[in-house]
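Trainee: Have a look; sequence and predicted model below, questions after that.
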Amino acid sequence: MVHIFSISILKAPSSGAGTLLASASDLSSFSFFQRGSIAEFMPFFSKTVAERTPQGQRQSVQENNYTAHVYNRGGPEELAAVIITDQEYPVRPAFSLLAKVLDDFVAKIPKGSWDDPAKISFPELESYLSKYQDPRQADTIMRVQAELDETKIVLHKTIESVLQRGEKLDTLVDRSNHLSAQSKMFYKTAKKVPISKFCSARALKSILSKIAAVLSCEPRLHTISSTYQDISPHSSPCSSSYILPCHCTYRHFYSHLLIMSFHTLHPEDLDQHIRTSPLALSDLPGYFDALEHFSSIDDRKFLLENMVTLMSRISGSSIFSSLSRKLQDTLIDIPNAPYARSVPASNITPPASLPSAGLVFDTLLARDEFTPHPGGISALFFAFADLIIHSIFNTNHADPTVNATSSYLDLSILYGNSQKEQDTVRCKDGRGGLYADCFADSRLLHMPPAVCSLLVVLSRNHNASRLVLFARNADPSAQYTAQKILEINERGIYKTSFANDAEKLAQDDEIFNRARLVNCGYFMQIILGDYVGAILGLVRDGYSWRLDPLSQSREANHELSPRGEGNVVSIEFNLLYRWHATLSEQDTAWTENMFKDLFDGQDFSTLTIEDFMRVAHTKLIPDRDPREWTFDGLVRGADGRFKDSDLATILQNSTSWRAGAYKARGIPEVLRVIEVLGIEQARRWGACSMNDFRRFLGLKPYASFQEWNSDKSVHTAAASLYNDIENLELYVGLQAEEAKPPMPGAGLCPGYTISRSILADAVCLTRGDRFLTIEFTPWNLTAWGFRDCQFDAQDGSYGGMLTKLLFRTLPEYYPRRSAYAHFPFLDPAFMQNLMAENNKSLVGEYIWTKPEINVEKEAVLVVKTESAVREVLADQTVFPNGYADRVMEVTGHSTVDHTFVNDLLLKENAKWTEYFVTETRALIAQLSFGNVSKKVQYIDIVRDVINVLPVHWICKEIAGLPLGENVQTRYHAFADVCQYIFLNYDPSSDWHLRESAKQAFHEFDKVVKNHLGSRISLLDMDRSSLAESLPFLTELKASADRHHLDLNELSVALFVEVVTTAAHWSQGVTHIINYYLDERRVEERAEIVKADGKKAMDIVGLRWVTVDPPVWGVYRTAHKDENIVESTKVPLGGRVFASIKDASAGMEKPLLGIGEHGLVSAPFFESTVPRVVSEILRLKDLKRAPGTSGVLNRFTESVHGAAQQWYIDSKSDVVPFPQSLVVEYSV
């Protein structure tokens, strides 16, 4: 696509340096991370070519992907103009524009001001830049320049031919004072990625087609090294060989990529796709290099980053669905080898010839200065990385060749590596829980405190999982105490009392292990979602696409690709995972204080391995009982738990602290002894060299120390220590390798070799674990547990699972929309600035300030008495319900008076009642299904009748909305609106509910305003979505006119009145039907059927509310200080839970707990509900269907000591509304 990047005007004397007078640029086509460097490079390049263009001449100079068109007009003004474009921009319009720009500049800017460029204002450049992006504009308007004979005057040159003898652009870049170090590095990187100027879309298709044809043949066989089993005395967990299959090569993958994705595209389609997608022409060198050198990839050409960028941007595209599958299989299978092989060392350097480990640290690794992480990664990311590292590596100090833990992400750090360790953290009380805030691995006590805090959060998640997973509610009228008895119990096999200890232990084992699977599922999903998402920069760039190594796929021969065949970690990856350079400044200070205490203030540079071992054996051995462990000075409470406020403070601080950058000379001196230990350990293991490892990974080996790290001081020192690049040790090579710059597809920015390996690590750890793949099933985790482990790409965090965990375990300190919860692995200040740059409309949706830590707010006051509950619900000054605020979020209006809509509805109460009765009868007749004999009929009375009744009424009679193909979709949309506005208690679902509610309103608003804004008449009667609602809409419009409401306000008023309360109406009817289906209430049921109207309502009454209210409890937040509720002080911001269920017991007029307007206003509810209930109860021989189909799928849990009720829907999501209840009746 033709594009102008910049226009510059310069004073260019015949001799001497030029001066930039004015410039304008459009860098929108570059990524955020490239813009700063390119913004510096454009003026530099313009100045360079202008100074080297003789006065009176024009020339076009090409450099990499850009062309600089220069016109040095000379004359008395000595002015020159430079326009930098892509290589597709035509020459003639470019020079026409330059001439016009110079003429305007001379006419409008006095020559006297040219000596002070800072004061020159020439905004016309911006308009030129925008207007003439289309070269036809320049060529049409400037035909007066037609006498220009570009074939004689314009010279086409490369930058090399323009430079004077002995000059090199590289040297000019290095010497420039106007380019930052980052821009200079960017230029060097860009120089390594040249691209043909003739690679148009049509030529590209031809090239790709030819390459695809060549590659369609079977790949040559590779020589494959021995498996881990062949060379290790330690057996692997599975008998399978881990040799890389021959068909899993880059050559095979790219032939599929080209044939399946590009070969079938028309050139124009391909051209359009390239213009509008992340597949840029500048990415092709990486692809071509992979094709040509598939066993020796040049990772400096960013193949992996280009592919990840492509996949994240086109996820969901049908054109690239096959590409997605192939990419994921390729990335999964190729790096599987390192876990099952050791890389044989080929270098013959004797140990005595290796440099001293201490000297290596002092010259190559010791931190010279702290450099913030360039990709905005927070310290919390590396705290989580510590959990992964310690889960899979635990070197046996008695035998360093033995790994004391498994090679799986089984959270052994939490649960222990043996039954003995596991027993120290388990309660064994029959409920499968862990001791409060306990974990099994004492090594983490000596890590920065965020590491232990994250593990405590996972410990709490285990207990939360087993509490929600494993109990079942048989009688909603049962009383519940503060003891948390879980009430789902999907299979109905768990008990609360036991015949003996053996029975109790058996149940405890069952629940414990299932809850552990759920928790490990969370751990895995955090790795794939948050962790890998940060590594690849996907969260940073706002993409929810992820690699899915767990998915089932087939090979080219249609055989299933292997999963769950086991992993064995290797020494190479043990060395790779030591990332001390990333330690934040604050965590460095914490570590220094710890070392000062441990080593009595001894100078860090003088600590020896012997000193460290002595302290490790005397001061680092914790108490044997994990219940006594603590960290960072935290104190356990009487219940064994740490304060939520303490954990939240640690975690939020860690999120706000920027991690350090990967780099040579980046490791804090306090860790010198640890690094020396690491270097010596690698030597004792006989680890391979840096180049050996790169060859093993299929990467191009380094040819020189300078190629390994371009920093002269670093590569010179390394060359002096190791002499030959082939001698460079793996551990040192990984730590001091030049780091990758941030770019799309690269967020972690480690050294190039680590970058290639780390993705392989995360993928293989999950792909090889049978409990995270073939055994990761709803049966093993239970349906709810399995569902709870899944990503929600619409949760505002782009699929983050740690977000859900923080909201769930520390809800008082992670408020909804907090960036600290949505992006915990990114520095909030960095993320805010990035989002403000790239997505200004979204940045305001998040709260970027650190959440307030107030211990007084931590405790939630639970009130259960009638007087206290009524007081809390009635006092809207102190305890506002927040409904108006959430209506504002959904509709954009908060103060619209909707009472006139209610008045209008009640005028037609009798009509609506008859509609509900008729529709109930019709739905039952239409959706009932029979058994074989046809004498018994069944119907899901909740899903197919009660839930959709108000939906039909709103769509047909009120708003004129189309029902669509699936009325259930419309019901769930309305239910999300109701939940968001009235029952929005879970911050982890807040974002999704809000967006769903906004979408529902958008559809409603569009249709209603279209109806109300048109001339409604009998001519509209043939419009199916409007015909039945026409009378009501006509009267509504007239009423709105009398109240002086515009269409926007009218639409909002109608939406708030009817849509927000639809699900509540259905829930109330469901609870009544469920109440009267009890066989003990047959006589009452018969009375209701006989009665009509008000008499039926008198019989139904509100007795059912005392047993089964629609809402069992609500939260309220104090908006004033010094509040007293039941003799308890509630501070400003303090929360109260009003237990409607408890307060309703024995009330004469029980509370419904829902706003009384719309469908649940007393007149409407009391008019419609008894007739609908009567119509259902009059079905002959009505009773519940057999088994679980005939009961509501719900459970009760203890919330701060009060009972709260939830339902499980067909997808195993926890929801506040009933979903299904099948009844049977006779015909």
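Mentor: Everything's here; your move.
Trainee: Only C-alpha atoms from now on, for both contacts and neighbour counts.
Mentor: Noted.
Trainee: Show me what counts as buried in the host helix or strand of M594.
Mentor: Secondary structure assignment for M594, by DSSP states H and E: helix 585-598. By neighbour count on 16 or more other CA atoms under 10 Å, the buried set for helix 585-598 is 585-588, 590-592, 594-595, 598.
Trainee: next structured bit after the helix or strand harbouring L172?
Mentor: Assigned by DSSP H and E, L172 belongs to helix 169-175. Next along the chain after helix 169-175, taking DSSP H and E as the criterion, comes helix 181-191.
Trainee: What is that next one packed up against?
Mentor: Other helices and strands packing on helix 181-191, by 3 or more CA pairs under 8 Å, 6 or more residues apart in numbering; DSSP states H and E, are helix 32-51, helix 169-175.
Trainee: who touches that helix?
Mentor: Residues outside helix 181-191 that contact it (CA atoms under 8 Å, 6 or more residues apart in numbering) are 34, 36-38, 40-41, 64, 170, 173-174, 300.
Trainee: buried set for the very next helix or strand once past it?
Mentor: Downstream of helix 181-191, the next assigned helix or strand under DSSP H and E is helix 201-215. Using 16+ other CA under 10 Å as the test for burial, helix 201-215 gives 201, 204-206, 208-209, 211-212, 215.
Trainee: swap in stretch 565-585?
Mentor: For stretch 565-585, by 16+ other CA under 10 Å, it's 565-585.
Trainee: Stretch 355-374 now?
Mentor: 357-358, 360-367, 370-374.
Trainee: which ones among those are found in helices?
Mentor: Members of the buried residues of stretch 355-374 lying in helices (criterion: DSSP state H): 357-358, 360.
Trainee: from these, which is closest to E503?
Mentor: A357 (57.2 Å; CA to CA).
Trainee: residues touching the closest one, list them.
Mentor: Counted by CA under 8 Å, 6+ apart, A357 has contacts 676, 679-680.
Trainee: Can you get me a residue count around the closest residue to S1025 other than its chain neighbours?
Mentor: Once flanking residues are discounted, S1025 sits nearest to G960: 4.7 Å by CA to CA, 6 or more residues apart in numbering. Look at G960: counted by other CA atoms under 10 Å, it has 25 neighbours.
Trainee: Hmm, G960 is touching V1008, no?
Mentor: Yes - counting by CA atoms under 8 Å, G960 does reach V1008; the two are 7.1 Å apart.
Trainee: before we move on, back to that, and the buried residues of helix 201-215, which two are furthest apart?
Mentor: The widest separation within the buried residues of helix 201-215 (CA to CA) is 20.7 Å, between A201 and L215.
Trainee: in the helix holding L172, what's buried?
Mentor: Neighbour counts over helix 169-175 (16+ other CA under 10 Å) mark V173 as buried.
Trainee: what does stretch 433-446 give?
Mentor: Within stretch 433-446, the residues that count as buried by 16+ other CA under 10 Å are 433-442, 444-445.
Trainee: here comes the other one, which I'd like you to weigh against the first:
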Amino acid sequence: MSQLGGIALPPRPSLASRLSGVAQALSRSVSTPPKYAYSPGNNDNTKQTGLLQDLQALGFQDAQTMVMFLNTTATGVDDDNDLLLERMIQMLSKLPPHSHEGKQMTDGLINQLWSGLEHPPKSSLGKEYRYREPDGSCNNIRDPQLGAANTPYARSMPPMVFQSPDLPGPESLFDLLMARGDDFEPHPNGISSMLFYLAAIITHDIFQTDSKDFNINTTSSYLDLSPLYGRNLEEQRIMRTFKDGLLKPDCFSSKRLLGLPPGCGVFLIMFNRFHNYTASQLASINEGGQFTKPGSYATGMKAESAWLKYDNDLFQTARLITCGLYVNIVMKDYVRTILALNRTDSVWGLDPRTKEGKNMFSNPAPEATGSQVSVEFNLIYRWHSALSQKDENWTEKEFKNLLGGKDPATAPMHEVLAAMGRWESMLPEWPEARPFAGLARNADGTYDDESLVKMLQESIQDIAGTFGANKIPNCLRTVEILGIIQARHWNVATLNEFRTHFGLTKHETFEDINPDPEVAMKLMQLYDSPDSVELYPGLIAEKPKPPMSPGSGLCVNFTTSRAILSDAVALVRGDRFYTIDYTPKNLTNWGYNEVDSDVKVNQGQVMHKLIFRAFPNHFRQNSIYAHFPFVTPSENFVILDKLGTSTQYSWASPSKRGHVVVIESYKAVTQILENKKDFRITGGEAIEFETAQPDGSYARDFCLGGDEEANSASRIHVRKALYASGWFKEISTYNLEITQLLLESNSFKIGPRTREVDIIRDVIGLANTRFVSALYNLPLKNKENPHGIYTEQEMYMVLLTAFSAIFFDADIAQSFKLRNIARELAQQLGQLVMANAEVVSKTSYVSGFFSRFSKPIKPSTKPSLLSYGNHMIRRLLEKGKSVEESVWGTIMPMTATVVATQTQTMSQCLDYYLEDGKEHLPQLYRLAHLGTKEADELLMRYMLEGCRLRGTVAIYRDLATDQTIADYHPHSPPSDSSNPNPQPTTKTHVLKSGTRLLLNLSTASRDPTIFPSSSTVRLDRPLDSYIHYGWGPHQCLGMEASRAALTAMFKSIVGLKGLRRAPGSRGRVKSMPARVWNGQVGNGQVGNGQVGNGQVGNGQVGNGQVGNGQVGNVVVGSGHEREDRDGELEGLRVYMTADQSSYWPLPSTMKVRWDA
């Protein structure tokens, strides 16, 4: 580099650069001089180049890029594996600097990048935006007061038509156009009063006009369940217990709704109960530590603040979830019935929460904009015409009580309003102290379930009224007159103006408004022109839509039917908490899933979830009352009979089931299990439902289908087929090898000397799936058999679902869905097994249907069960058994149990030795590598002890005769500091025939009178003392085979060097103590033990224990768990799926590590 006076000079330009400069100078010398020599210096008058120059600069690959760009712009979906963005940059960089097309594409790219984000954002991480505010504020983060309580109503449209100053008197309008008189017309589609109770809740949720200033709405403009939770902070405070996120039981905030028929209050009480159910679940699940109770570290003010936050987080999250169910009921049940979609088998629904994609052809509707309800829609939602006869009588009676016996239809308006004001002012401020329907509260603050269910049943059976002119009960005369006065105070537009706003044609004649000559004549006498008809009287007097299926279910007045759909879409889509912030993260995975809609159940309707959670002890799992409450049962029968689904539902009236009695001692449990004459097995109906065929049921005689001689004969037959010659060695070897194979193939390296695997999901579960598939030659698809039908994971889920529907059907809110899915899956698998069994029955021992296409692609060295598969099927076909009897009556019930029971047993056993029993791991490792019979015997005993100490097993029995049972709790909860030396607590049960018993094998397995040092591992216990395989005539007939299989699996796993949990929650089984939910926190009943038709769990099947101890409508508890100081689990537990979105019948995931 050259220098000048010590200053470095820039490098000399290259020859090409210098020649380029010369060319530019020559170009300027021959160009036309500018017209104006002194234009602005930054004025760009450069001409853009055309398409020809662009094409010269581009290649064939750039043409492909253009096509990709146009396709992405059109569809709104960019597969970034195609590197479109990078290819666009390459192409644009090649174009001339002033390319016209290049600028357009650059502008399009910028627009696409810009539109990828909201501008401005509609969601915020600010604390004030995390939960719903009590008054509805902060829904729109840019305009926090939009739609808040105690703000003015909006106006939907300006009133532009001249309206006469001398309008008809409100009294005349009611008498001529609205009054029902003595005539009641039932709803043409059989809609029940329940739908209109929800409509009343919605109306009071978003419209509550200030009596002192009609322009002010004292509630929020959002569907936030303010009638339950309150319209402001003070109202919300007096609804809360400020403990564990709970509401005060069986009450609601709104005073006004106490003035409506009691069915409205029952509806809100159900939401109250659902909230408390949700809060209790959130606390026990504690997803991601979000609801961890403050520990002893917090003291003084810090402790108080921590507990307040704990309560508030539970309360607010439970409210979000409860509101989620509320809006799903509105969109999936309420709107579906309004549109008569409930009369079809279509799963289509009008849900404004749809996610619209962004592309060049769409303009997605805005969401999370906030909402502000208008006075016009305040008038739209006055549906007094639909009041049933029963509710009309109730309303008239209440008014007469307030008016000292006067008829509300003739009493002066000022007297009626004054009486209503006195009534509201006399109501106590505390919601739990307000009278409701003449009911008295129990000591725990709840109402009697029987009374509430009776009102609910009557409301579902009560047919509502129809819409149209002259349909409003006379007793509401003052209320309607006040409505007319309010509408005039608001200066709302006319009926035709309102219609024009929604793009509807104007009513040209009075007959257009209502073709009834009498009504049209009255309208003509009251108004000069159809254009002069006021909005509110016009909405009421307008003709109703005829029934149309689907399309018109509500059969409301024409204008109203169009407007309410727009409002429903606006209310939901405009609400931030129902759109962009309605996420599993905000509701928790469990909460989001709990209230979610599933089109496989009632075409997506969800009302049954609310009813079952509120009253779990009164409705069958398929009760028509719970599943379709918005239509009367008689009309529902017509609908479902036409659809061919009426037989799927129970038409019996709700009735309370008896309580479950829990038996806990070893002596009482074994005595009951020994006596099948007086204590009957309970699983037959569920097995039959799952396996039944059009020509009948073949599972009635299955060994666990009953207590008759045929069931005993089935047991003998199955046992003989299961225990073929050499069975022990064959089963042990198979399970040892398959476990080792899965450990090797499904684990991965964590560092140079450590391996990790999900021991439950990828080893134990799949090993048992392969085992049962080999036993019965099920069509499994894997690497060794690529032409099978079900993958290992699919087969596992099919068999586990089938098991759950028979033995884990403990959650009545999920029972209907579970049972029907299980039947569908079992029938599909069963047909394949049938096809194979048919071939086996007609050919040689080893050939079968699956052998035609299940041959491995190369000779296999995989583990096999040579004496089973088709040989097993052949043995089951002996003694004249038909193929149908063998498949549906034996094979399918057996396959449903093996995978689940063995997976549960081994998972629980391993969980024990990785925690409380970890001091035994070195000895287990040593024994696993000795390779002697004596070592294997000790491993089996270790395995049985792990199952005893960690197992959660429960069995049901039904009393066939009256019985007196002496029982005792083996010992008190070890965490009970008041009883450091727990002793058995004796109790005597005097029971009637029909009572359901829950035999708690978990507590019985720790009975110190049978198991000395019951909390420790001992290898000298008699083998016949273990009862987690059951006892007596129904003891697991596969017990010996199960012991052999599980011991081999256990040996493979504990033989891993340095076996340990993976760090953190990944290495632990997600489980919680179980307790019974009876509809409300504080409800002192003890279980119900009966789900659906009463078949919940039936004892041990196939290879061992069943169930996981869920009792009746079992949920997780937060105060009834038994857990000792050392963390050893006592009693019954519930488990969750890996994502913790739902409960699961057995452990689902646990990652372990070992030294490679």
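Mentor: Cool, the structure landed. Quick caveat: nothing in here was measured; it's all calculated off a predicted structure.
Trainee: returning to that earlier point: which helices and strands does the helix holding L172 of the first structure pack with?
Mentor: Using 3+ CA pairs under 8 Å, 6+ apart, helix 169-175 of the first structure sits against helix 181-191.
Trainee: Where does the helix it packs on end up in the second structure?
Mentor: Aligned by TM-score structural alignment, helix 181-191 of the first structure corresponds to no residues of the second structure.
Trainee: now stretch 704-723 of the first structure
Mentor: Under TM-score structural alignment, the counterpart of stretch 704-723 of the first structure in the second structure spans residues 509-528.
Trainee: for that stretch, the distance to its chain's centre please.
Mentor: From the chain centre to the centre of stretch 509-528 of the second structure is a distance of 49 Å (CA atoms, centre = their mean, to the nearest Å).
Trainee: and what of stretch 921-933 of the first structure?
Mentor: Put simply, stretch 921-933 of the first structure sits 45 Å off its chain's centre (CA atoms, centre = their mean).
Trainee: Can you tell me which of the buried residues of helix 585-598 of the first structure comes closest to N489 of the first structure?
Mentor: N489 of the first structure has its nearest neighbour among the buried residues of helix 585-598 of the first structure in D587, at 43.6 Å by CA to CA.
Trainee: Mind telling me what the closest one corresponds to in the second structure?
Mentor: The equivalent of D587 of the first structure in the second structure is D391 (alignment by TM-score structural alignment).
Trainee: what does S988 of the first structure give?
Mentor: Using TM-score structural alignment, S988 of the first structure lines up with A813 in the second structure.
Trainee: which residues does its match contact?
Mentor: Residues near A813 of the second structure by CA under 8 Å, 6+ apart: 608-609, 612-613, 616, 621.
Trainee: where do the strands sit along the stretch 201-350 of the second structure?
Mentor: Under the criterion DSSP state E, counting those that start in this stretch, the stretch 201-350 of the second structure contains strands at 216-217.
Trainee: ranking the contacts of A357 of the first structure by neighbours, who comes first?
Mentor: Going by other CA under 10 Å, I679 tops these with 22 neighbours.
Trainee: Pull the contacting residues for that one.
Mentor: So I679 of the first structure contacts 357, 731-732 (CA under 8 Å, 6+ apart).
Trainee: So I955 of the second structure belongs to a helix, correct?
Mentor: No - if the criterion is DSSP: H, G, I helix; E, B strand; the rest coil, then I955 of the second structure is strand and not within a helix.
Trainee: Near it, how many other residues are there?
Mentor: For I955 of the second structure, the neighbour count with other CA under 10 Å is 29.
Trainee: Could you report the distance from F271 of the second structure to D811 of the second structure?
Mentor: 18 Å (CA to CA, to the nearest Å).
Trainee: hang on, the earlier thing: show me the buried residues of stretch 565-585 of the first structure that map onto helices.
Mentor: The members of these that map onto helices under DSSP H are 571-576, 585.
Trainee: Using JSON lines, lay out these together with distance to S127 of the first structure.
Mentor: Output for these, formatted as JSON lines (distance: CA to CA, whole Å):
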{"residue": "I571", "distance to S127 of the first structure": "60"}
{"residue": "E572", "distance to S127 of the first structure": "57"}
{"residue": "F573", "distance to S127 of the first structure": "55"}
{"residue": "N574", "distance to S127 of the first structure": "57"}
{"residue": "L575", "distance to S127 of the first structure": "55"}
{"residue": "L576", "distance to S127 of the first structure": "52"}
{"residue": "E585", "distance to S127 of the first structure": "46"}
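Trainee: Count the neighbours of M795 of the second structure for me.
Mentor: 24.
Trainee: Residue in the first structure paired with it?
Mentor: That one, M795 of the second structure, aligns with R970 by TM-score structural alignment.
Trainee: Identify the residues contacting A541 of the second structure.
Mentor: Neighbours of A541 of the second structure in contact, by CA under 8 Å, 6+ apart: 177-178, 468-470, 513-514, 519.
Trainee: Now it: closest residue in space that isn't a chain neighbour?
Mentor: Spatial nearest neighbour of A541 of the second structure, excluding adjacent residues (CA to CA, 6+ apart): A469 at 4.1 Å.
Trainee: any idea what that neighbour aligns with in the first structure?
Mentor: In the first structure, A469 of the second structure lands on A664 (TM-score structural alignment).
Trainee: Checking that match next. Helix, strand or coil?
Mentor: Going by three-state DSSP: A664 of the first structure is coil.
Trainee: What's the separation between it and E572 of the first structure?
Mentor: 19 Å.
Trainee: Quick check: closest non-adjacent residue to the residue mapped onto N328 of the second structure from the first structure.
Mentor: Taking TM-score structural alignment, N328 of the second structure has Q525 as its aligned residue in the first structure. Excluding the flanking residues, the one nearest Q525 of the first structure by CA to CA, 6+ apart is M801, at 6.3 Å.
Trainee: That neighbour: what's it in contact with?
Mentor: Applying CA under 8 Å, 6+ apart, the residues near M801 of the first structure are 522, 525-526, 529-530, 791.
Trainee: Of those residues - the most surrounded one?
Mentor: Compared across those, D530 has the highest neighbour count, 28 neighbours, by other CA under 10 Å.
Trainee: from memory that one sits against K804, does it?
Mentor: No - when contacts are counted by CA under 8 Å, D530 of the first structure is not listed as touching K804 (11.1 Å).
Trainee: which element is the nearest residue to V661 of the second structure once chain neighbours are set aside on?
Mentor: Closest residue in space to V661 of the second structure, ignoring its immediate chain neighbours: L997 at 4.9 Å, by CA to CA, 6+ apart. Using DSSP H and E, L997 of the second structure sits within strand 996-1000.
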